[in-house]
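**Q** show me how the following folds:
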Amino acid sequence: MIVEWIPYNDLENINYLTKGGFSEIYTADWINGRYSEWDSKEQELKRFRTLKVVLKTLENVESANQSWFEEAKSHLTISNKWAVVVRCYGLTQDPSNRNYMLVILKMDMDLRNYLQQNHNQLIWKDRMKIIDEITRALYYIHEEKAVHRDLHSGNILYSQFNDH
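**A** This next block holds a predicted model:
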């Protein structure tokens, strides 16, 4: 995966979502989205399509602390090695307040909502698959000597479609 600087004006429909444990979270549409393939005829990288993304803020650079930079580095490292855990495409900066933001693939819902909505349809095989995926993700995170610090069913995100 290519990590890139994403111009803020390539993001549309930016909406506040929530305040996370360590930053504010917004949703947005990333126009044209990530790079997807090399066009050998045109000799250029082609982009995928508009993607729904999450923007995870770092308040202005003057107040930036080492832990946020470590978190950003961790997101990018884990994303490059294990995109199944998190898909972090790069960084952008809000020109109005100079806040830096991680640009991350937006998932469909969190595990809590998924389980509530699908409780009656889930067979034991599905439940065991979810447990296996969570266990693998934690293993990958720990392989990077990282710790999640705020793990709960509202922070485990689920996507019905894995084509991103």
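**Q** please count neighbours and contacts with C-alpha atoms only from this point.
**A** Will do.
**Q** sec struct for the residue lying farthest from the centre of the chain, please.
**A** No residue in the chain sits farther from the centre than K41, which is 31.7 Å out by CA atoms, centre = their mean. The assignment at K41 comes out as coil when based on DSSP: H, G, I helix; E, B strand; the rest coil.
**Q** tell me the spacing between it and M1.
**A** Separation of K41 from M1 (CA to CA, to the nearest Å) stands at 21 Å.
**Q** which helix in this protein runs the most residues?
**A** For the chain, the helix reaching the highest residue count under DSSP state H is reported as helix 124-143.
**Q** buried ones in that helix, by neighbour count?
**A** A137, L138, Y140, I141 (16 or more other CA atoms under 10 Å).
**Q** what is the burial count for S79?
**A** Neighbourhood size, S79 [other CA atoms under 10 Å]: 21.
**Q** quick one, what contacts it?
**A** By CA atoms under 8 Å, 6 or more residues apart in numbering, the contact set of S79 is V85, V86, R87, C88.
**Q** mind putting those in a markdown table, distance to K125, neighbour count and secondary structure included?
**A** Converted to a markdown table, these look like this (distance: CA to CA, whole Å; neighbours: other CA atoms under 10 Å; DSSP: H, G, I helix; E, B strand; the rest coil):
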| residue | distance to K125 | neighbour count | secondary structure |
| --- | --- | --- | --- |
| V85 | 21 | 20 | coil |
| V86 | 24 | 20 | coil |
| R87 | 26 | 22 | coil |
| C88 | 29 | 26 | strand |
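**Q** let me know the closest of those residues to L102.
**A** C88 (7.0 Å; CA to CA).
**Q** nearest spatial neighbour of that closest one, skipping sequence neighbours?
**A** Leaving out its chain neighbours, the residue that sits closest to C88 by CA to CA, 6 or more residues apart in numbering is I104, at 4.3 Å.
**Q** for this structure, which segments count as helices?
**A** Ranges of helices in the chain, per DSSP H, are 66-81, 111-118, 124-143.
**Q** relative to helix 66-81, how tilted is the longest one?
**A** When axes from the mean of the first three to the mean of the last three CA atoms, to 10 degrees is applied, the directions of helix 124-143 and helix 66-81 differ by 120 degrees.
**Q** please apply the same query to the second one.
**A** Comparing the axes of helix 111-118 and helix 66-81 via the same axes, to 10 degrees yields an angle of 50 degrees.
**Q** tell me the buried residues in stretch 5-17?
**A** Neighbour counts over stretch 5-17 (16+ other CA under 10 Å) mark I6, L11 as buried.
**Q** residues contacting it, please?
**A** By CA under 8 Å, 6+ apart, stretch 5-17 touches 24-31, 90-95.
**Q** repeat for stretch 93-111
**A** Contacts for stretch 93-111 (CA under 8 Å, 6+ apart): 7-8, 27, 51-61, 72, 86-92, 153-160, 164.
**Q** could you also give me the structure for this next sequence, so I can compare it with the first?
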Amino acid sequence: MGFIQIIGAFFFILIIILYKSDKIFIKCYKICFEKRSKQNFKNWTSGNDDIDKFIQNTQLLAHSDAEKALEWIPYDRFHNIKYIEKNKVYKANWIDGCINKWDDKNQNWERKHQNMVVILKSLNISNISELTLTNKIISCYKVYGITQILETENYMVVLTCEKCNNICNAIHFQLNFGNWTSGNNIIDEFIQNSQLSSHKTYQLSKALEWIPYNKFYDIKCISKSSNKVYRANWIDGYINQWDNEGQWERRHQNMFVILKNLSDPKYNISEFLTIGITQNPDTKNYIIVQKDICEECGYICNAIHFQQNFKNWTSGNNYVDKFIQDTQLLEHNYFVSYNVLEWIPYDKFYIKCIVKDKIYRASWIDGYINEWNDENQHWKRKHQNMVVILKSLNISNISELTLTNKV
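**A** Below you'll find the predicted structure:
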């Protein structure tokens, strides 16, 4: 036999040895994992044969991935248990945390995420088929196991978000799915998908809501075309974050929104502008709820804030009103320029003295507009009680007002 043949035979035998040893290792590893699970079966029971069998099957099928196995978790391994009334679930800290891997040295499971926050969701079962169905329904969660409340004897599923391994915004949204419906499966699914994608707080702006129509008021048509567009005030305002009280914290209550008819729920929803969907109870038309943004800027600029306030004041003269409004509608920058005018009630001045005929010096109580305050939904002002001059303005038509402004 030549040298090349000897080398070839050597490598052939080596490959066979490595292959067999690898197969033995893999097989042995699986057998060991199954043995560990089986050996522990006698040390726990849920008190329900179907649940026991279901948990055991997940453990026997997990093989090398312990995180795929469910476990029976005694209820006393949870603390700081709080009932969330709105979602009808419990929030708790799991003392031990979840299984990570087998510890050969201590001959026990090594765990991680001790005192992790989990959700305990009610599990109503009467047979194994119902339990299997329930498992499919909650497959979008990360399910760690099953427990039982001692006082009520109710079985509970222990879970968190599969992606975050925590109770994130998507979990809060999903737990609330049973509390609302648009009456249209396509719309429900569209809203739910947007919510399930919002795990982090910064992603909440992309989450849509189903908004009952009675949450809007002062609904007015603002278009002259056949496709009616409405502006309204939204009582609740948009979701900001999940708070410590177990509910959504909201901002910008009574904010202005745009309402547009939704002719086809499959195609006409603009994710960028849309913050929710509602339905007119009289016409049964579905309506998309959008931010009232500036067409020029693409966001809610100062011009929009001014425009939304037009209904709250009047000079009593249409020409004066329009002239002031036109200056305000040109304000798109963050800081308000000196070119913008406003209607100022006379009782906002303290008259100090008469400079000369029809010219007065006064203190302006409020001071001038500086910028918009998102938190309070109001204008920030500067130089309160500033000294100003009041000069008589005689007008009879718009041209005279324009001429006066130029002067």
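**Q** quick one on the thing from earlier: CSV for the helices of the first structure, including distance to Y100 of the first structure?
**A** Converted to CSV, the helices of the first structure look like this (distance: least, CA to CA, whole Å):
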stretch, distance to Y100 of the first structure
helix 66-81, 10
helix 111-118, 28
helix 124-143, 23
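**Q** nearest to N118 of the first structure among the contacts of stretch 5-17 of the first structure?
**A** When the contacts of stretch 5-17 of the first structure are compared for distance to N118 of the first structure (CA to CA), T27 wins out at 24.3 Å.
**Q** didn't the closest one look like it was pressed against K52?
**A** Yes. Using CA atoms under 8 Å, T27 of the first structure is in contact with K52, at 7.2 Å.
**Q** the residue nearest to C88 of the first structure maps to what in the second structure?
**A** When the second structure is aligned by TM-score structural alignment, I104 of the first structure is paired with L159.
**Q** okay, now its match: neighbour count?
**A** L159 of the second structure has 22 neighbouring residues, counting by other CA under 10 Å.
**Q** give me the distance between it and Y90 of the second structure.
**A** Noted for L159 of the second structure: a distance of 11 Å to Y90 of the second structure, by CA to CA.
**Q** how about the contacts of stretch 5-17 of the first structure, which pair is most distant?
**A** Taking CA to CA as the measure, those have their most distant pair in E24 and I31, spaced 21.5 Å apart.
**Q** just the buried members of the contacts of stretch 93-111 of the first structure?
**A** Counted by 16+ other CA under 10 Å, the contacts of stretch 93-111 of the first structure give 27, 51-59, 72, 86-92, 157-158 as buried.
**Q** so which of those residues belong to strands?
**A** The strands, defined by DSSP state E, take in 27, 51-58, 88-92, 157-158 from those.
**Q** in terms of helices and strands, where is D52 of the second structure?
**A** Assigned by DSSP states H and E, D52 of the second structure belongs to helix 49-62.
**Q** the first structure: which residue goes with Y90 of the second structure?
**A** With TM-score structural alignment as the criterion, Y90 of the second structure matches Y26.
**Q** any idea how far I6 of the first structure is from G154 of the first structure?
**A** Computed as CA to CA, the G154 of the first structure to I6 of the first structure distance reads 27 Å.
**Q** hmm, I was thinking of Q93 of the first structure
**A** For Q93 of the first structure relative to I6 of the first structure (CA to CA), the value is 8 Å.
**Q** and what of M128 of the first structure?
**A** For M128 of the first structure, the distance to I6 of the first structure - CA to CA - is 37 Å.
**Q** can I assume T18 of the first structure is in contact with T27?
**A** No. Contact criterion CA under 8 Å: T18 of the first structure and T27 do not qualify, at 9.5 Å.
**Q** what about the most centrally placed residue in the first structure, distance to L17 of the first structure?
**A** The residue lying closest to the centre of the first structure (CA atoms, centre = their mean) is I104, at 2.9 Å. Distance, I104 of the first structure to L17 of the first structure, using CA to CA: 14 Å.
**Q** can you check T92 of the first structure too?
**A** Between T92 of the first structure and L17 of the first structure the computed distance is 17 Å (CA to CA).
**Q** burial count for L102 of the first structure?
**A** For L102 of the first structure, the neighbour count with other CA under 10 Å is 24.
**Q** what do L159 and Y90 of the second structure both touch?
**A** Common neighbours of L159 of the second structure and Y90 are listed as I119, L120, K121 (criterion: CA under 8 Å, 6+ apart).
**Q** next up, the contacts around the aligned residue in the first structure for the second one.
**A** Same thing as L120 of the second structure. Structural correspondence for L120 of the second structure with respect to the first structure (TM-score structural alignment): L55. Residues in contact with L55 of the first structure (CA under 8 Å, 6+ apart) are I25, Y26, T27, A28, M101, L102, V103, I104.
**Q** which one of those residues is nearest K81 of the first structure?
**A** Nearest to K81 of the first structure among these is I104, at 14.8 Å by CA to CA.
**Q** quickly note the distance from the closest one to L76 of the first structure.
**A** Separation of I104 of the first structure from L76 of the first structure (CA to CA): 10 Å.
**Q** who touches both of those two?
**A** With contacts defined as CA under 8 Å, 6+ apart, the residues adjacent to both I104 of the first structure and L76 are C88, Y89, G90.
**Q** which residue in the second structure lines up with the first one?
**A** Read it as C88 of the first structure. Under the alignment by TM-score structural alignment, C88 of the first structure pairs with V143 in the second structure.
**Q** so that match versus K112 of the second structure, what's the distance?
**A** Distance, V143 of the second structure to K112 of the second structure, by CA to CA: 15 Å.
**Q** burial count for D104 of the second structure?
**A** 9.
**Q** likewise for the one 4 residues further on?
**A** Neighbourhood size, N108 of the second structure [other CA under 10 Å]: 11.
**Q** so what does it match up with in the first structure?
**A** Under the alignment (TM-score structural alignment), N108 of the second structure pairs with E44 in the first structure.
**Q** that match touches W38, doesn't it?
**A** Yes. Between E44 of the first structure and W38 there is a contact under CA under 8 Å: 5.9 Å.
**Q** could you measure from D110 of the first structure over to S40 of the first structure?
**A** According to CA to CA, D110 of the first structure stands 39 Å off from S40 of the first structure.
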